[in-house]
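S.K.: Pasting the sequence and the predicted model now:
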Amino acid sequence: MITQEQLFAILEGTQRTLLIAGVAIVFGILLGVIIALMKISRSKVLNGLSWFYVWVFRGTPMLMQLFVFYYAMPLFTADVLGVTLRIPALTAAFIAFSLNSAAYLSEIFRGAIQSIDKGQMEAAKALGMSYYQAMFRIIIPQSYRRLIPPLGNELITLVKDTSLVASISLFDLLRTVQVMNNSSGEWIYFLYAGALYLLFTSIIQVAFDKLEKKYSVYE
């Protein structure tokens, strides 16, 4: 049986798991929209910068990105600046997951935006709108329906991938039950963690399925 102390520890680890995923999806969306707009812009400089960003963060492991911000950053700043800049573990997790999520979400946003008929942009410009006015008032609102399924998948992936923060000594849900298992030799703790992961991913799945059905009536 689980003790009260263990229950509180699991709840604290669960809270940290959801916090990292929540922060990552919020900042990932904000940065992802900017990167997507950069990538479809006519500026070669912005296009190149966005391509490089996506190439780096999609092409390297999430675990390595965590290591860079938590372990490598202090060494880099010490060598280059002569000052050791150490980022707290939770902050490093926020940064790494947000930047990684932004790379994937930017491609999702770009695909959704470019799937809208080009005539919509031409009609908006004919009405006197600027490029960005047309994008935020006409094009992006029409892409909501197409963004819902992949956005839900990205959030589910984030919730599961937060288990990687154990590598930088953060006690998330999985790391917490792993320590309990190591100290007691009981396997049952992993079932508690698995049940919680399934609960949260199922809630996300159901919520996004309902959103998809709600907005599908406008197509």
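M.R.: Received, thanks. Numbering: from 1, shown residues only.

S.K.: make it CA atoms for all contacts and neighbour counts henceforth
M.R.: Fine.

S.K.: ok, which stretches of this protein are helices?
M.R.: With helices called from DSSP state H, the chain shows them at 4-40, 44-59, 62-67, 73-80, 89-114, 118-126, 131-134, 140-142, 144-161, 173-184, 188-216.

S.K.: Relative to residue 167, which of the ones you listed is closest?
M.R.: Shortest distance between residue 167 and the helices of the chain, using C-alpha to C-alpha, is found for helix 62-67: 8.0 Å.

S.K.: any residues touching the closest one, and which ones?
M.R.: Here helix 62-67 makes contact (C-alpha atoms under 8 Å, 6 or more residues apart in numbering) with 92, 93, 96, 97, 100, 164, 165, 167, 168.

S.K.: Would you mark the buried spots in it?
M.R.: Buried residues in helix 62-67, counted by 16 or more other C-alpha atoms under 10 Å: 62, 65, 66, 67.

S.K.: Stretch 135-148 too?
M.R.: By neighbour count with 16+ other C-alpha under 10 Å, stretch 135-148 contains the buried residues 135, 138, 139, 140, 142, 143, 144, 145, 146, 147, 148.

S.K.: Please apply the same query to stretch 5-20.
M.R.: Per 16+ other C-alpha under 10 Å, stretch 5-20 contains these buried residues: 9, 10, 11, 13, 14, 16, 17, 18, 19, 20.

S.K.: ok so, going back, which one of the helices of the chain is the most hemmed in?
M.R.: helix 89-114 (a mean of 22; mean count of other C-alpha atoms under 10 Å).

S.K.: now the angle between helix 73-80 and it, please.
M.R.: 100 degrees (axes from the mean of the first three to the mean of the last three C-alpha atoms, to 10 degrees).

S.K.: counting contacts, what elements does helix 89-114 pack onto?
M.R.: The contact analysis (3 or more C-alpha pairs under 8 Å, 6 or more residues apart in numbering; DSSP states H and E) places helix 89-114 against helix 4-40, helix 44-59, helix 62-67, helix 144-161.

S.K.: let's bring in a second model and compare:
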Amino acid sequence: MFWNITLTLLSGLCTTIEIFLLTLLFSLPLGLVIAFGSMSRLKPLHWLCNTVVWIIRGTPLMLQLIAFMYIPGIVGHNIWPSGDAGRMMATVVAFSINYACYFSVIYRGGIQGVPVGQREAGEVLGMTKRQIFFKVTLLQMIKRIVPPMSNEIITLVKDTSLARVIAVYELTFTGYSYMKSSGLVWPLFYTGVFYLLFVGILTILFNYIERRLDYFR
């Protein structure tokens, strides 16, 4: 029985990892786009991006999951496939938009944190704006954003458990199902071991990245 439950939990862990990876895949570049939009000199784009960030950061992720999943069907234009695929798709979209908004603030802080004199020095040397961004701003920005970005990404690991509110069969939902059906509590707490291992691997990875970026001191 122990091994059967463990295998089921591992299946839930695979779903959790899938949500995690897909969210990063879409939210990291989208966050950079939103960051540039929020810094744009075009007022409509500036206000639009800042308003979206304000709404997403000001409302619970759980509420956003429910809204993305059910509101399209309520208004009569359901955009999600039926079954598990539709719930997974809604989850990834909700998570990606949510974390893109948080990442955008980190990106913006990293970009604006690079001294203006650095960019001016690049212009004096005859560098184009593209060269200044990739060779001066971007490299220094990465060093600045790694610590806050690592915190958000580790938080994402734990936030994946919220997907259970729309019946996505992720790790926590898997453990909780045994408590409801069989009265077993230990599988639910056993999920904590998987989260700790997952977060531990990410922590080691980010510590390694920070050490590799020490040459920017």
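M.R.: Nice, thanks for sending it over. Bear in mind the structure is a predicted one, so any value in this text is a computation, not a measurement.

S.K.: Got a TM-score for the two of them?
M.R.: Here the TM-score for the pair of chains, by TM-score structural alignment, normalised by the length of the second structure, is 0.91; 213 aligned residues with a C-alpha RMSD of 1.6 Å.

S.K.: ok so, going back, out of the buried residues of stretch 135-148 of the first structure, which one sits closest to residue 217 of the first structure?
M.R.: Proximity of these to residue 217 of the first structure (C-alpha to C-alpha) peaks at residue 145, which lies at 9.5 Å.

S.K.: tell me the contacts of the residue nearest to residue 50 of the second structure when sequence neighbours are not counted?
M.R.: Sequence neighbours aside, residue 38 is the residue nearest to residue 50 of the second structure in space, at 5.7 Å (criterion: C-alpha to C-alpha, 6 or more residues apart in numbering). Applying C-alpha under 8 Å, 6+ apart to residue 38 of the second structure gives the contacts 45, 46, 47, 48, 49, 50.

S.K.: Could you identify the residue of the first structure that aligns with residue 116 of the second structure?
M.R.: Residue 116 of the second structure maps onto residue 118 in the first structure, with residues paired by TM-score structural alignment.

S.K.: Would you check that residue 73 of the first structure makes contact with residue 86?
M.R.: Yes. Using C-alpha atoms under 8 Å, residue 73 of the first structure is in contact with residue 86, at 6.9 Å.

S.K.: Tell me who's in contact with the residue nearest the centre of the first structure.
M.R.: Centroid-nearest residue in the first structure: residue 101, 3.4 Å away (criterion: C-alpha atoms, centre = their mean). Applying C-alpha under 8 Å, 6+ apart to residue 101 of the first structure gives the contacts 24, 25, 28, 29, 32, 154, 158.

S.K.: next one: residue 209 of the first structure
M.R.: Going by C-alpha under 8 Å, 6+ apart, the list of residues near residue 209 of the first structure reads residue 149.

S.K.: any idea how far residue 104 of the first structure is from it?
M.R.: If you measure residue 209 of the first structure against residue 104 of the first structure using C-alpha to C-alpha, to the nearest Å, the figure is 20 Å.

S.K.: Could you do residue 189 of the first structure as well?
M.R.: Taken as C-alpha to C-alpha, the span from residue 189 of the first structure to residue 104 of the first structure is 32 Å.

S.K.: okay, and stretch 172-187 of the second structure goes to which residues in the first structure?
M.R.: So stretch 172-187 of the second structure sits over residues 174-189 in the first structure, by TM-score structural alignment.

S.K.: I'd say residue 180 of the first structure and residue 189 touch.
M.R.: Yes. Counting by C-alpha under 8 Å, residue 189 is a contact partner of residue 180 of the first structure at 7.0 Å.

S.K.: now residue 186 of the second structure: how far from residue 179 of the second structure?
M.R.: 8 Å.

S.K.: and residue 101 of the first structure, what pairs with it in the second structure?
M.R.: Using TM-score structural alignment, residue 101 of the first structure lines up with residue 99 in the second structure.

S.K.: What residues does residue 146 of the first structure make contact with?
M.R.: If you count contacts by C-alpha under 8 Å, 6+ apart, residue 146 of the first structure has them with residue 112.

S.K.: If we use 10 Å, what do you get?
M.R.: Contacts for residue 146 of the first structure (C-alpha atoms under 10 Å, 6 or more residues apart in numbering) come out as 108, 109, 111, 112, 113, 115, 116, 212, 215, 216, 219.

S.K.: Check the alignment and tell me where it lands in the second structure.
M.R.: That one, residue 146 of the first structure, aligns with residue 144 by TM-score structural alignment.

S.K.: Cool, thanks, talk later.
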